[in-house]
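*Asks:* Dropping a prediction and its sequence here:
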Amino acid sequence: MQGTTPMLRSLLLALLLCVTRGQAAGERPFNQDEQDFLRQCLRRADFSESTIDSLALAERSFLPRAIEINLHTTNSADPYQKFFEDSVITRLAGFLVDQDSLLRAAEQIWGVPPRITGAILMIETRLGAYTGKWNLVDLNLSLQLARLNRVIEQNADSALARELRAGGSAERNALRARISKRAVSRATRSLGELQAFWDVYGGSPDWHLQAGSWAGALGLCQFMPSSLKAYGRDGDGDGAVNLFHLPDAVASMGNYLKQNGWKAGVPPEKQRRVLRRYNHSDAYVDTVIRLGEFAAARASAGAPATP
């Protein structure tokens, strides 16, 4: 969009905003063509006919907003700085005091210090306060449609409108190429996650109610379904793994980290490598370590228990 006049730029932005507002409609049932496309995708991924029937595609919803979030990259200068606010550190310190017995018992099994476990829970879901609102079956099915040309074109338009609104400049072809690549990646991954989800929840009467983040993660520790299937552990001995229950979330996190190389007394550089398996971001790893240290120090100094 380099070289456009201010007037032309304004007119183009207005046009794109009109178009993308119309495209950003709320969720709706999948239409018949979309259901047929989804059946083809599921069959190619070796879903059984009985599973496809059980998914009840006619009763599932298309989530265009979830697709938009997945396909548009949002960069933040420092997305983790908010976790160093005094109120956050104090709350985590209180959590470490309140849950000391649970966290130390888990440390004996998995080798993960309470400060690390607590920091991850705080960063992922604010200790369970924000676990996600997106229906996970609808989300993973919707992401199959992300690779359709019409959906890619719509999201290229909305990405361009966002760039212009922010005063930036961008080439639509470059935006479209980036979005198309992301759409294929998300669609491919979501099929595997849907299968893992079904393996875990398919026999549950409330499988269709399970909710999580826009990325498809669920529970206090924000596991993808494939991680839940591979690493989920029953921490309270009730015979089930429920990542929305603190003992199970703590046990599952501990198992994940241990299986990926965490050991008691592991050197700092190895700690970082293991934590990076949880989230592929150096800033995330730094935040887990520093936040945990700050909160543990405050807890040792006698932080009050949380209300």
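*Replies:* Right, received. Where do you want to start? Numbering: from 1, shown residues only.

*Asks:* switch to C-alpha atoms for all contacts and neighbour counts from now on
*Replies:* Fine.

*Asks:* Show me the helices in the stretch 101-250 of the chain, by range?
*Replies:* Applying DSSP state H, counting those that start in this stretch to the stretch 101-250 of the chain gives helices spanning 114-125, 136-145, 149-165, 172-201, 225-231, 246-259.

*Asks:* List the buried residues in the shortest one.
*Replies:* By neighbour count, and taking 16 or more other Cα atoms under 10 Å as the criterion, the buried residues in helix 225-231 are 225-229, 231.

*Asks:* swap in stretch 239-247?
*Replies:* 241-243, 245-247.

*Asks:* now do stretch 182-194
*Replies:* Neighbour counts over stretch 182-194 (16+ other Cα under 10 Å) mark 182-184, 186-188, 190-191, 193-194 as buried.

*Asks:* Pasting the second one now:
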Amino acid sequence: MRRLALTAIFTLSTGAAAAATCGDTASGFDAWKQAFAAEAQASGVGARGLEALAATQYASRTIEADRNQRSFRYELDEFLRIRGADTIVSQGRSKIANNPNFYGTLEQRYGVPPSVIVAIWGMETGFGNFMGDSNVLSAITTLAYDCRRSDFFTPHAMAALQLVDSGSLSSATIGAMHGEVGHTQFLPGNVGIYGVDGNGDGVVDLTDDVDALASTANFLRQKGWQPGAGFQEGEPNFAVIEQWNAATVYQRAIAVMAGQIDG
């Protein structure tokens, strides 16, 4: 009965469905959701995922943020100042000093220095102090619908619906404006690929700091991190840091802060 009700909501047919068409205003979002629901159902997304999709709303704040990412245009020194690099370095050192066994185990398992992990953690959410104020499902589906980067965000939107089915996300999950979730701000598609149950409770929950930090280390290792190699610009592992964020100034900031934490 539940599946039939959801099918009615989206007016899905048993035949081939029209591909979801992107747009650049809110006016086409509901029609896009109907078409995307058909694609999702054909890909195996179940009742919970489809219901969550039906509840999403066009995220105007997300679109505004995506089109006005001014901070990535700053020079490195100004970017570091604005992002509070001195505080991140100081608190990052304290995090490692207060829990050396945990960070030592992470490095032993994944080969990634604790300084890099905590620099990312500090940059992304201020060590979990602010993990976002946007509905994850609405944000990621809005970006999948928006024509600017639909090809990039559509797989993440599909993954988000699958995570709802598995119980890792819900229609009420809150995260960042681009649909990232947790302490180190994973996009939904990356949760399923790189997410790790670090605390052993049987659930990958990136709002838990242990799971999030283990997942971050796993992401970097799977992207090619070379244990023992350097990570500053021109060194082997800087190319892996480039996989974390597309903005050059962001990549450089992580490397600089991690080096200062080690220093």
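*Replies:* The structure has been received and is ready for your questions. From a predicted model like this one, the values you see are computed outputs, not experimental measurements.

*Asks:* Superposing both, give me the TM-score.
*Replies:* The TM-score (TM-score structural alignment, normalised by the length of structure 2) is 0.77; 229 aligned residues with a Cα RMSD of 2.5 Å.

*Asks:* Dump the buried residues of helix 225-231 of structure 1 into CSV; add distance to Leu291 of structure 1 as well.
*Replies:* Shown next, in CSV, are the buried residues of helix 225-231 of structure 1 (distance: Cα to Cα, whole Å):
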residue, distance to Leu291 of structure 1
Pro225, 27
Ser226, 28
Ser227, 24
Leu228, 25
Lys229, 29
Tyr231, 25
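
*Asks:* Closest one of those residues to Leu145 of structure 1?
*Replies:* Pro225 (19.9 Å; Cα to Cα).

*Asks:* re earlier: take the helices of the stretch 101-250 of structure 1 and write them to JSON lines, including distance to Phe83 of structure 1.
*Replies:* What follows is the helices of the stretch 101-250 of structure 1, written out as JSON lines (distance: least, Cα to Cα, whole Å):
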{"stretch": "helix 114-125", "distance to Phe83 of structure 1": "7"}
{"stretch": "helix 136-145", "distance to Phe83 of structure 1": "27"}
{"stretch": "helix 149-165", "distance to Phe83 of structure 1": "27"}
{"stretch": "helix 172-201", "distance to Phe83 of structure 1": "28"}
{"stretch": "helix 225-231", "distance to Phe83 of structure 1": "25"}
{"stretch": "helix 246-259", "distance to Phe83 of structure 1": "20"}
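
*Asks:* among these, which is the most enclosed?
*Replies:* helix 136-145 (a mean of 25; mean count of other Cα atoms under 10 Å).

*Asks:* residues contacting Asn70 of structure 1?
*Replies:* By Cα atoms under 8 Å, 6 or more residues apart in numbering, the contact list for Asn70 of structure 1 reads 186, 214-215.

*Asks:* same question, Glu107 of structure 2
*Replies:* For Glu107 of structure 2, the contact set (Cα under 8 Å, 6+ apart) comprises 113-114.

*Asks:* same check, this time on Glu49 of structure 1
*Replies:* Counting by Cα under 8 Å, 6+ apart, Glu49 of structure 1 touches Arg43.

*Asks:* one step back: which of the buried residues of stretch 239-247 of structure 1 sit farthest apart?
*Replies:* The farthest-apart pair in the buried residues of stretch 239-247 of structure 1, when distances are taken by Cα to Cα, is Val241 and Leu246, at 10.5 Å.

*Asks:* Quickly find the element holding Glu235 of structure 2.
*Replies:* Using DSSP states H and E, Glu235 of structure 2 falls within no helix or strand.

*Asks:* And for the residue lying closest to it once chain neighbours are set aside, the neighbour number?
*Replies:* Of all residues not flanking Glu235 of structure 2 in the chain, Ala229 sits nearest, at 7.4 Å (Cα to Cα, 6 or more residues apart in numbering). Around Ala229 of structure 2 there are 13 other residues, counting by other Cα atoms under 10 Å.

*Asks:* Please apply the same query to Gly200 of structure 2.
*Replies:* Gly200 of structure 2 has 10 nearby residues by other Cα under 10 Å.

*Asks:* Quick one: map it onto structure 1.
*Replies:* Here Gly200 of structure 2 is matched to Gly237 in structure 1, going by TM-score structural alignment.

*Asks:* Relative to Asp248 of structure 1, how far out is that match?
*Replies:* As judged by Cα to Cα, to the nearest Å, Gly237 of structure 1 and Asp248 of structure 1 stand 9 Å apart.

*Asks:* Contacts only, for the aligned residue in structure 2 for Gly216 of structure 1.
*Replies:* Aligned counterpart of Gly216 of structure 1 in structure 2: Gly179 (TM-score structural alignment). Residues near Gly179 of structure 2 by Cα under 8 Å, 6+ apart: 134-140, 187-188.
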